[in-house]
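In: After the sequence you'll find the predicted model.
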Amino acid sequence: MRTVYKALTFTYIVYAVGILAYIYTQDPSRVPVYDIGGVSDPTTFMSRAQIHEANAVSRLQYVSFFIFEPLQWIIYFVVLTSGVSGRMKYMTQQMTHVKAFQRILYVIGLLALLFIVHLPINGFYFVIDHLYHLSSQTASSWLGDLLKSFGLDLITQVPLFLGVFWLIKKQPNRWWISIWVLSIPITIFLMFIQPLVVDPIFNTFQPLPDQQLKAEIISLTTKAHIPTDQIYVVNKSKQTNELNAYVTGIGSQTRVVYWDTLLHSMTKGEIVFVTAHEIGHYVLHHIYIGIVVGLLIGYGVLWVFYRLYLWIVQRFKESLHIDGPHDFVALPLLLLLYSVLSFAILPVENAISRTMEHQADQYAMMLTHDKKDAIQSFQMFAKHDLQAVNPPFLVYIFLDDHPTLLQRIDFVAHWKS
């Protein structure tokens, strides 16, 4: 196994050097010749210092993503192959003879171990956000949010993993289909429960105090036939300085939510355009389309997951000390396969998301016919959130679930009503 670890380490280092070379030889602020000096060219709406800062933070974010994702796979692999997973199982057997409790203790222990191992990575992002003024959150608040997330993970993932291994044992040839079927109501339920139950755990939601702006937003929602007058602002400034807004819920529970950072940074016209974009997602049923497409992709991914998992367990169960597919010692293998496959399908998911985001931009233009504020809102995202207007191709397909700011600004600039 030492030879495997050495080869893995060497491969990872070569990969990391390649990623660094690729990212740092690209200029994410570069625009095509025909856009130079135009409204999508950062030199026309950002200072040289802002462009330098946006390039620096963007490159760090790109490199972090491409380096930390495979690092996560290595962590799962090491936990699985080094005997850590087996020793954790042995410890739970010494603590109780009740198999159900053994499984619960094992899952809690593994999640706690992964939380600790990932803490330095989360800390890196915390430092970067503060270094470039993308966050003003205190260390204690940041750690508190991490612990809340860990608590939610325990509440949701312990029964989830116990259920998965139970299905693997009871339905050795069909468990992946059962998981997919069960994921349908769970996905739909979480879509409605998260904004009402989970999000308020981390932030405070209050009715929008600006009555004039509220009246304009309600005018937009009325024009779009959205049955709501619930307009909220959430105190995201406690965690981040970045900008965002969204429409969530269904029927009488529909609500428009603004991050307070957006309200403090954008003009009324820019806020109206951003709202029209989010309304577009609602009117065009993107939430439901996303669920259906996600479930269809999930079906295929689970089939591949099932085949790979069974093959690996059958081929390597002796060296990995796994009793069979239903042995919960194989949980790191489940997490490894899930992470790798999730990464592999990102280009497909992002391409679909970018299509819907473009459709929402089209809807916003049809609703507002306001080129000036639309362009300025995109320029504000670039300046305030330090977003690169034209990221490298690999970043675009693996990281960007929106069209580039270059594409979005050019689209609006050439819009013909």
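Out: Here it is on my side, so go on. Residues are numbered from 1 along each chain as shown.
In: all contacts plus neighbour counts: C-alpha atoms, from now on.
Out: OK.
In: Can you pull out the residues in contact with stretch 332-349?
Out: Contact with stretch 332-349 is made by 73, 76-77, 79-80, 85, 294, 301, 305, 308-309, 397-399, 401, as judged by C-alpha atoms under 8 Å, 6 or more residues apart in numbering.
In: By neighbours, which of these wins?
Out: Most neighbours among these, by other C-alpha atoms under 10 Å: residue 85, with 24 neighbours.
In: Enumerate the positions of the strand or helix carrying it that are buried.
Out: Secondary structure from DSSP states H and E places residue 85 in helix 84-95. By neighbour count on 16 or more other C-alpha atoms under 10 Å, the buried set for helix 84-95 is 85-86, 88-89, 92-93.
In: Stretch 99-112 now?
Out: Under 16+ other C-alpha under 10 Å, the buried positions of stretch 99-112 are 102-111.
In: before we move on, the earlier item: show me what the helix holding residue 85 is packed up against.
Out: Other elements packing on helix 84-95 under the criterion 3 or more C-alpha pairs under 8 Å, 6 or more residues apart in numbering; DSSP states H and E are helix 99-131.
In: Comparison target, given below:
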Amino acid sequence: MNAFDPLAATAQYLHMIDPVREARAIAYTQGSHWLLLWGWLLSVAIDLVILRSGLLVRLRDRIQRNKPRPNLAAFACVTVFILSAAVLRLPWSIYADWARERSYGLSSQDMAGWLTQNVTTTIFTSILGGLVAIAIYALMRRTGPRWWIWSSAVCAVLAFLALAVAPLLFLGVFNDTRPAPAGPVRRAIEGVAQEAGMPASKIVVFNGSKQSNNYTASVVGGPGFATIVLSDTMLTGEVDQSEIRAVVAHEIGHYKHNHLLILAAVVAVLAGAGLWLVDRMLGAVPRSRDRQSPLVQDPAAIPLAHLVFITFTLLTTP
């Protein structure tokens, strides 16, 4: 029997795709690459606007007018920064994350639904960012020049929680979930899971069609609490079991090969490198005469730190 040739099979499949659909897919992908650059330029401009406004400096000084309150100052400055940046970025987000997806037929979500989800996510992100800031700025004060090493460990834990645990905890915030119903789709998924040696008792469906028309699945969690998550787009209309098996097998492969742990480790390394760069870059900026601590320890300078970090992230994005 001839060995399976994935390159030949892929080429054969691509020849079956309608040229119009292929051109549309290429345009979407290449446009997404350009969005990385334009989004970075916009973020740089927003960081500079917030920095020049003096908003965070006034906020920091007001909080610490009578006595030092470093934790409250860190929380407030970072939370207000994230909220302010989100407001300034909103027109771009509407285009890049909502209108563009609808124009390519990848989403049917209305503006009201998208805005509600965006506002909820922004509020949650700002509060979480403020809490993380308390930890990182405390590490700056207590560990000195090596704060970025300890902070990268914090980032590793957060990355794993975000990849493996958060999807299970917060999926129900925006979507309704239910156990996958009995039927051919569930049997096909259970068959793939059994072949891979993975327990298939936890298979849930969420109403992902509310946000996206994409045909998606994922495996989240870890040993003992792994869950196969399906969008309801995989259960509506004409069901292609071979495609379902391919999508789910791909995601189970990530789980079986511990890609979540590897990704968390990579994020920790990159975060450490980015934080080290922030420390070096902000350390080179002249300090104000009335400030005794390094600029990097000033939460009002978070726009500068963010500017350095997002530039590093852009350059290290595959």
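Out: Sure, I can see it. Worth saying up front: this structure is predicted, and the values here are computed from it rather than measured.
In: Between helix 99-131 and the helix holding residue 85 of structure 1, find me the angle.
Out: Using axes from the mean of the first three to the mean of the last three C-alpha atoms, to 10 degrees, one finds that helix 84-95 of structure 1 and helix 99-131 are set 130 degrees apart in direction.
In: Show residues contacting helix 84-95 of structure 1.
Out: 79-80, 99, 102-103, 105-106, 109-110, 321, 329-330, 332.
In: Counterpart of residue 235 of structure 2 over in structure 1?
Out: Matched across to structure 1, residue 235 of structure 2 falls on residue 263, judged by TM-score structural alignment.
In: Likewise for residue 314 of structure 2?
Out: Aligning on TM-score structural alignment places residue 314 of structure 2 opposite residue 343 in structure 1.
In: likewise residue 208 of structure 2?
Out: Using TM-score structural alignment, residue 208 of structure 2 sits opposite residue 236 in structure 1.
In: what about its match, how many neighbours?
Out: Neighbours of residue 236 of structure 1 under the rule other C-alpha under 10 Å: 22.
In: Ok, residue 262 of structure 1 next?
Out: Applying other C-alpha under 10 Å, we find 23 residues neighbouring residue 262 of structure 1.
In: do the same with residue 299 of structure 2
Out: Neighbour count of residue 299 of structure 2, defined by other C-alpha under 10 Å: 25.
In: how about it, what's its match in structure 1?
Out: Going residue by residue (TM-score structural alignment), residue 299 of structure 2 aligns to residue 328.
In: these two touch, right, that match and residue 103?
Out: Yes: the pair residue 328 of structure 1 and residue 103 qualifies as a contact (C-alpha atoms under 8 Å) at a distance of 6.9 Å.
In: So which of the contacts of stretch 332-349 of structure 1 are in helices?
Out: Among the contacts of stretch 332-349 of structure 1, the residues falling in helices (DSSP state H) are 73, 76-77, 79-80, 85, 294, 301, 305, 308-309, 397-398.
In: Just give me the mean distance for the helix or strand harbouring the match of residue 314 of structure 2 relative to structure 2.
Out: Using DSSP H and E, residue 343 of structure 1 maps to helix 331-344. Here helix 331-344 of structure 1, set against structure 2 after superposition, deviates by a mean of 1.3 Å using mean C-alpha distance after the TM-score superposition for structure 1.
In: List the buried residues of that helix.
Out: Neighbour counts over helix 331-344 of structure 1 (16+ other C-alpha under 10 Å) mark 331-334, 336-339 as buried.
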